[in-house]
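In: The sequence and its predicted three-dimensional model are supplied below.
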Amino acid sequence: MEHVEKIIDEKLQGKALVTEHKVQNGKKLFIESYGCQMNMNDSEIVASILAEQGYNTTQFLEEADLVLVNTCSIREKAEDTVRKRLQKYNAVKQINKKMKVGVLGCMAERLKEKFLEEEKIVDLVVGPDAYRDLPNLLAEIEAGRDAINVILSKDETYGDVSPVRLNSNGVTAFVSITRGCDNMCTFCVVPFTRGRERSRDPKSILEEIQSMVDKNFKEITLLGQNVDSFLWFGGGLKKDLNKASEMAQATAVDFAQLLNMCATRFPKTRFRFATSNPQDMSLDVIYTMAKHRNICKYLHLPVQSGSNKMLKAMNRQHTREEYKTLVDNIFKIIPEMSLSQDMIVGFCGETEEDHQDTLELMKYVKYDFGFMFTYSERPGTLAAKKMVDDVPHNVKKRRLKEIIDLQQEHALYRTQQHLGKIEEFLIEGTSKKNPNEWKGRNTQNTVAVFPKDDYKLGDFVMLKVEDCTSATLKGTVVGYSDNN
């Protein structure tokens, strides 16, 4: 699923957001997010809108005037978790009578009737394009009415809302450049929950990056359900490009151009982006990545399956052969490129032969990282309506294990390629296992841990890589990089 949605960081799930305290704000907002990085980013937009309405964030659910949960529809697990959280909020609501509860994000559209009318759990339901309407919706609740807005927009990109950075490490930040998705993959609910694709004005993207650079952020990830199909021609839905004037079409900005603008204007800032889609990945983007040292040599390139039959059933717009050719071209242009995959195991009708095709494709590419899941039917998708989820659970589990085991082998093969080399790493936090070690990432997105010495958070350092596991490099810093 072309998402950022996918890079689901388990550490961040359900973590309450904390923003700077505004003295004049008297009301308390408790907001937690589930699912993808886009959702985390959207919660920052919501916090920014509500700060203007007199709300400061709190980490204590019990004292909140307003509790919001930003939801995800990608996997069943996320949905179950949200339901459990709502029961917890309800228990607190019995004690704190003034507390209001709202559901934001991707589950809002699908479960609005259930939440508001049948289960009466929540006071407020707000879809991903309706966050600007929050002040009106809150006024509705104050007046004792249920409030709901799940209308999907053609042009909402929140380009002018400056997100409040929440729970940030102060070094890396995310900037949304597109919303929605036009790819109708049969397993995916995103086009229905987040609407059709539209891109944000490059000027507002560059302004937001400038404000991040001014605050000393060192690395920016450009976010979208499908970033490489970014196209700015004055606003509106991407599919309406042919209705735009000749001038607008001629001066349109595509993703390779946007990336070039970012890297040129901020030469000391590192750039990453997620997520890409194989059929939209133009080699112009790869050439742009090759041209700039500050664009990371890492590409998330979801394939979902190595079988043509499955790719067709999933309505992916590419074949295994086209994908392999793309990978060959990428490695020709940037031999040191690191690639990661998304894989869905046990999709409708998957045979043992299809599964072997996936394993073969993985051996061909040897991905550095992978995000692998068994297929679970999502209500509202084409697959749920038209296809039978017919692969037995135990078969799915066995196939998933084989895919994960193979990915582990490849991950170790890839980390071993760094042994003995001196590479640049950006220090982004303390190692989870050892408080005396920093952790950082190199251009390939590979994590290393190393002694802290006198180095600081946000420093670019040169590290001699001396040891590795399949997930982590270890080494010694030999000095600063010339990028500081």
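Out: Good, I have the coordinates.
In: contacts, neighbours, all on C-alpha from now
Out: OK.
In: Tell me how many other residues surround Ser338.
Out: Number of residues near Ser338 (other Cα atoms under 10 Å) recorded here: 22.
In: same deal with Lys332?
Out: Residues near Lys332, counting by other Cα under 10 Å: 11.
In: For it, give its distance to Ile286.
Out: 10 Å (Cα to Cα, to the nearest Å).
In: And for Ser73?
Out: For Ser73 relative to Ile286 (Cα to Cα), the value is 32 Å.
In: Comparing the two, which residue is more hemmed in?
Out: In this view Ser73 and Ile286 are compared by other Cα under 10 Å, and Ser73 has more residues nearby, 23 against 19.
In: ok, structure two:
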Amino acid sequence: MISEKVIDEKRQGKPLITKDTKGNDKKLFIESYGCSMNLNDSEIVASIMAEQGFNTTTTLENADLVLVNTCSIREKAEQTIRKRLEKYNAVKKINPTMKVGVLGCMAERLKEKFLEEEKIVDLVVGPDAYRDLPNLLEEIEAGRDAVNVVLSKEETYGDLSPVRLNSNGVSAFVSITRGCDNMCTFCVVPFTRGRERSRDPKSIIEEIQDLADSNYKEITLLGQNVDSFLWYGGGLKKDFKKASGIAQASAIDFSQLLEMCAIAFPKMRFRFSTSNPQDMSVDVIHTMSRHKNICKYIHLPVQSGSTKVLKDMNRQHTREEYMQLVDHIFNIIPECSISQDLITGFCGETEEDHQETLSLMEYVKYDFGFMYAYSERPGTLAEKKMEDDVPLDVKKRRLTEVINLQQKHSAYRTKAFLGKTMEVLIDGTSKKSELHWKGRTSQNTTVVFPKENYKLGEFVNVKLLECTTATLIGKAVGYSDNN
């Protein structure tokens, strides 16, 4: 599983589908680009709009309202969205009553450009303002610009039950935090999603209970930085020190939340994403080791193997601290798989820095990774204060070396599973064969095996017989004890 991008979602740009609500007569066409948080946010938006009489449609030409949930993390993502807006506006000439809106991170960053300069959208809504959509639609009807990109200190959407879009009915995302306090110099997220705040654990458990009642079998706890989850009665994480002694003493951190989830739902599988090395505690690793239903997989972005580059990126960990964390993971959970995010050619990166990244990869031998060459993002600290001084051909050559090494390590990690029998959760039909199921192991490796009499959403023990670089091929030998 290798990508030149941070984001490797199979659902990029797909129109999202929900069950129709009886009596709703308006049509909503909604597409998402970017991270899992964006996909989850689109589910929240669909829930809000269902209350306003909208059912989803996959036919753009029929839509009364077209919304695109956007990403600002990569230049390519923004270019894709601009092309989609051109398409929407071409359709709008045929269907002039159709309204077009931009949601999410790009909305926050380019609000004036979209509304005033280019006049290519009717409304612009930031990640914390989705509840305001009904009011903004009224503003449009009254002939006024509709924009709300105010970043909230409180909004977590914890009381809303997201509509599950394009769901396989097996796996779902549950957001536990919003925003980010880590001012990584290459990243625009703190400026587009605001300060970090956590959801009430009670609302998280209730949402998971609803999903369990609907027969979902796997939950991914989601946040820009899940490990820094901290509930002390509400409020920003940065204000925790100002809270009362009682609030601080009774606070719930991520390892405690993870334990609560695992105990409350013993038959539910749990994953979490994304982790930041500076915030991942050994407590979380111990919690993972104690509970079979917490998947043995950690996405642990490193970004660079050079302490000097990490400092320039304002990452709050060194190369040595990262390696020590990896040692803790493998010591406590020897069977754990780890994946990475890596940037090549960041401002000031030397050949020596690049070699340190390659040597760190050799040390960890990641199961898979998401890799890309650095591209300057407007509004970030790096864009304002650093020179993008590594030539493009050097960035690309370094990226190729990183990808080639990752392919070698992915093959090594995948082959290590051969001959073993592992639990697999069936989450869909194989892309290459209607006669085969696909699913994932606890370690997040994809497994393909003959369907026989097994069904979607079942936990099956599969004997692993063959593999490609990133996919295991096997044969089911019976049900696991998790059904």
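Out: Thanks, I have it. Quick caveat, the model's predicted, so the values are computed rather than measured.
In: Superposed, what's their TM-score?
Out: The TM-score (TM-score structural alignment, normalised by the length of the second structure) is 0.98; 479 aligned residues with a Cα RMSD of 0.8 Å.
In: Met289 of the first structure contacts Leu283, correct?
Out: No: Met289 of the first structure is beyond contact range of Leu283, at 9.6 Å (criterion: Cα atoms under 8 Å).
In: Which one's more surrounded, those two?
Out: Met289 (25 against 14).
In: Report the secondary structure state of the more buried one.
Out: At Met289 of the first structure, secondary structure determined by DSSP: H, G, I helix; E, B strand; the rest coil is helix.
In: Setting aside sequence neighbours, what's the nearest residue to it?
Out: Of all residues not flanking Met289 of the first structure in the chain, Ile295 sits nearest, at 5.5 Å (Cα to Cα, 6 or more residues apart in numbering).
In: what's the answer for Ser204 of the first structure, then?
Out: Closest to Ser204 of the first structure by Cα to Cα, 6+ apart is Gly159, at 5.8 Å.
In: I'd say the one you found and Ile205 touch.
Out: Yes: applying Cα under 8 Å as the test, Gly159 of the first structure and Ile205 come out as touching, 7.3 Å apart.
In: got the contact list for the residue nearest to Met289 of the first structure?
Out: Going by Cα atoms under 8 Å, 6 or more residues apart in numbering, Ile295 of the first structure touches Ala263, Arg270, Phe271, Arg272, Met289, Thr443.
In: can you tell me which of those are in helices?
Out: Counting by DSSP state H, the contacts of Ile295 of the first structure place Ala263, Met289 in helices.
In: With distance to Ile7 of the first structure added, can I get the contacts of Ile295 of the first structure in CSV?
Out: As requested, the contacts of Ile295 of the first structure are exported to CSV (distance: Cα to Cα, whole Å):
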residue, distance to Ile7 of the first structure
Ala263, 23
Arg270, 19
Phe271, 17
Arg272, 13
Met289, 21
Thr443, 18
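In: Closest one to His300 of the first structure out of the contacts of Ile295 of the first structure, please.
Out: Arg272 (9.9 Å; Cα to Cα).
In: What about the closest one, how many residues nearby?
Out: Counted with other Cα under 10 Å, Arg272 of the first structure comes out at 23.
In: Asp239 of the second structure too?
Out: With other Cα under 10 Å as criterion, Asp239 of the second structure counts 11.
In: repeat for Lys203 of the first structure
Out: So Lys203 of the first structure, with other Cα under 10 Å, has 11 neighbours.
In: do you know how far it is from Asn183 of the first structure?
Out: Plainly put, Lys203 of the first structure is 26 Å away from Asn183 of the first structure if you go by Cα to Cα.
In: cool, and Ser162 of the first structure?
Out: 28 Å.
In: Likewise for Asp65 of the first structure?
Out: Using Cα to Cα, Asp65 of the first structure is found at 39 Å from Asn183 of the first structure.
In: so how much does the helix or strand harbouring Glu31 of the second structure differ from the first structure once superposed?
Out: In the assignment (DSSP states H and E), Glu31 of the second structure maps to strand 26-32. Here strand 26-32 of the second structure, set against the first structure after superposition, deviates by a mean of 0.6 Å using mean Cα distance after the TM-score superposition for the first structure.
In: Counting by contacts, list what the next helix or strand after that strand packs against.
Out: Note on strand 26-32 of the second structure: by DSSP H and E, the next helix or strand toward the C-terminus is helix 36-50. Applying 3 or more Cα pairs under 8 Å, 6 or more residues apart in numbering; DSSP states H and E, we find helix 36-50 of the second structure packed against strand 26-32, strand 65-70, strand 171-175.
In: Now do helix 36-50 of the second structure and strand 65-70, the angle between them.
Out: Relative orientation of helix 36-50 of the second structure versus strand 65-70 (axes from the mean of the first three to the mean of the last three Cα atoms, to 10 degrees): 160 degrees.
In: how close does helix 36-50 of the second structure sit to the first structure?
Out: Mean for helix 36-50 of the second structure is 0.4 Å (mean Cα distance after the TM-score superposition for the first structure).
In: Can you show me the strands along the stretch 201-350 of the first structure?
Out: Ranges of strands in the stretch 201-350 of the first structure, per DSSP state E, counting those that start in this stretch, are 219-223, 231-232, 253-254, 270-274, 298-300, 338-345.
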